[in-house]
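Student: just a sequence and a predicted model for now, questions to come.
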Amino acid sequence: MDLPSFFQQHPRGLLALSGGVDSALLAWAAGKYGAGWRACFVQTPFQPAHERADAETLADLCGLPLTVLEADVLADPQVAANPPRRCYFCKRALFRAILDHAAEKGLPLVADGTNASDDAGDRPGMAALAELGVRSPLRECGLTKADVRRLSREAGLPTWDKPAYACLATRVPAGTPLTAAALKKVEQGEAVLAALGFRDFRLRQRGDGALVQVTAAQMPLALERRAEILAGLAPLFAAVHLDLTARTPSD
């Protein structure tokens, strides 16, 4: 099966649009080959403002009506406790809300952007999607991350080379309880780094400090802009550390 065939067989549905490269290609295909698809972005403390802005831009570009749902995932104690399988509980809560919205709109299908490169053994959230009956067209069509980037570039999507972006909760070590305040600090800290020219990086909470991870190509920039990094992050974190083990560029 390919994407045109999938959307011809399923002309109507609701797409979970995160603003990332995978769901962007799916939104483009839904707009091109489908007939009555809508998009949905779920706003939680785990999503930074720029991801919502990207989702809004993509929905407009692909001609899909977009609904923004608000979800207080931290109200679920199984999410807030941040266990190793936090993603399972979080995905279950998010997609239940998305499925409810699809039912309200009379849409028969919910789809997400999981691709064929995603390893189910390393992604507990995929188990939640399977349990809820969420479809993953990219994965079903055998499209890997490399395929998604290639097709996105051919389609002229601005996300074709966008670095992979995991939610803010991944910046906090498993077992450390999640709070809205801590996640906001991480979001603000990453905004500081982005403004300084960093790309494909992570800022991870370590106690009351922060660990900055950049790629090997941007390590010289981190050293060059050391003073600016410290000045920007000092109001947020008691200590700032640079991980000298270079971050592998995301796929």
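Tutor: Good, I have the coordinates. Numbers count the residues shown, from 1 in each chain.
Student: can we go C-alpha only for contacts and neighbour counts from here?
Tutor: Will do.
Student: host element of Lys162?
Tutor: Using DSSP states H and E, Lys162 falls within no helix or strand.
Student: burial check on it, number of neighbours?
Tutor: As a burial measure, the neighbour count of Lys162 was computed by other Cα atoms under 10 Å and equals 15.
Student: then this one, side by side with the first:
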Amino acid sequence: MATVQDKLKQVKALFREMDQALIAYSGGIDSTLVAKIAVDVLGDRALAVTAESPSLLPEDLEDARVQAAEMGIRHEVVQTHEIDNPNYSANPVNRCYFCKSELHDTLRPLALERGYPYVLDGVNGDDLRDYRPGIQAAKERGVRSPLAEVGISKAEVREMAKLLGLPWWDKPAQPCLSSRFPYGEEITVAKLQRVGRAERYLRTLGLKNLRVRSEQETARIELLPEQIQEFVMTTDLPALVATFQSYGYRYVTLDLEGYRSGKLNEVLSLGQPALTP
């Protein structure tokens, strides 16, 4: 069985074959690892590009900038406008298809203009086993996923990032804010800003692994199961409720099952094929 060191060598070999590459870089640990390996192998022939949109927290954009500077990779920010696409804002089950279509329809021309033959993303091996319609959009546009190509799992991503000395190796996953809404509920800029403010508030309380699921006028807080009891006992709940209500929520609830990545996908029937536009 290949070790993490073996897989790291395989990814580096892929980059050496590419010669030049543009990385779709969100600042999350997956794309950060890809950017780190790219700059280690390609130097200034690697470019990391972050898409700025209402579904990205300003703090996450700043994290991406700081991390890129520390890794020494060239970094640029582009604007994407997926929220203007009614196929996206209507929030169908394949919403991510339209998000990644917008992203890569923006990055591909930029890559060609700059002379980069490859656009890469941070999709890992575990992602291929989840319902991720955005992966289809990326593949249709010729995007490569070096972590998935080598079969690197999420746990191995973190292990590899730690091995390479990235201080963010244990950074919590932070998918786009649109993932906080149940399928079928329209997504607007105001709603994205509201849920973003709610999550920022919880982080000021010292919480890291969390989600605020936004369902119409209700905010449902998800925390790690082992944190729930302490949270209830030590948090000024009336102040929290008042704060969330000031953001525009009417009801504030706590999910007693706790946080689990991809929970909203559980409403999809098992075995449902990926939908296409």
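Tutor: Structure received. Just so you know, these numbers come straight off a predicted model, no measurement behind them.
Student: can you give me the distance of the corresponding residue of the second structure for Leu244 of the first structure to Phe231 of the second structure?
Tutor: Residue pairing (TM-score structural alignment): Leu244 of the first structure is matched to Leu256 of the second structure. Using Cα to Cα, to the nearest Å, one gets 11 Å for the distance from Leu256 of the second structure to Phe231 of the second structure.
Student: show me what Asp118 of the first structure aligns to in the second structure.
Tutor: Across the alignment, which pairs residues by TM-score structural alignment, Asp118 of the first structure is matched by Asp127 of the second structure.
Student: hang on, I meant Ser136 of the first structure
Tutor: Taking TM-score structural alignment as the criterion, the aligned counterpart of Ser136 of the first structure in the second structure is Ser145.
Student: for that match, which residues are in contact?
Tutor: Leu120, Asp121, Gly122, Val123, Asn124 (Cα atoms under 8 Å, 6 or more residues apart in numbering).
Student: which residue ranges of the stretch 51-200 of the first structure form helices?
Tutor: If you assign secondary structure with DSSP state H, counting those that start in this stretch, the helices in the stretch 51-200 of the first structure sit at 77-80, 86-104, 124-132, 137-140, 145-155, 180-195.
Student: pull out the buried positions in stretch 223-236 of the second structure.
Tutor: Buried residues in stretch 223-236 of the second structure, counting neighbours by 16 or more other Cα atoms under 10 Å, are found at Leu223, Leu224, Ile228.
Student: stretch 31-46 of the second structure now?
Tutor: 31-43, 45-46.
Student: which one of those residues is nearest Leu163 of the second structure?
Tutor: Minimum separation from Leu163 of the second structure among those (Cα to Cα) is found for Leu33, which lies at 10.7 Å.
Student: look up the closest residue to that closest one, ignoring the ones flanking it.
Tutor: Residue nearest to Leu33 of the second structure in three dimensions, not counting chain neighbours: Ala161, with 6.0 Å by Cα to Cα, 6 or more residues apart in numbering.
Student: can you tell me which residues contact that neighbour?
Tutor: Ala161 of the second structure makes contact with Ile29, Leu33, Trp168, Trp169 under the criterion Cα under 8 Å, 6+ apart.
Student: for these, work out which two are farthest apart.
Tutor: Using Cα to Cα, the pair of the contacts of Ala161 of the second structure lying farthest apart is Leu33 and Trp168, separated by 9.7 Å.
Student: and for the corresponding residue of the second structure for Ala180 of the first structure, the neighbour number?
Tutor: Using TM-score structural alignment, the partner of Ala180 of the first structure in the second structure is Val189. Here the neighbour count serves as a burial measure; for Val189 of the second structure (other Cα under 10 Å) it reads 14.
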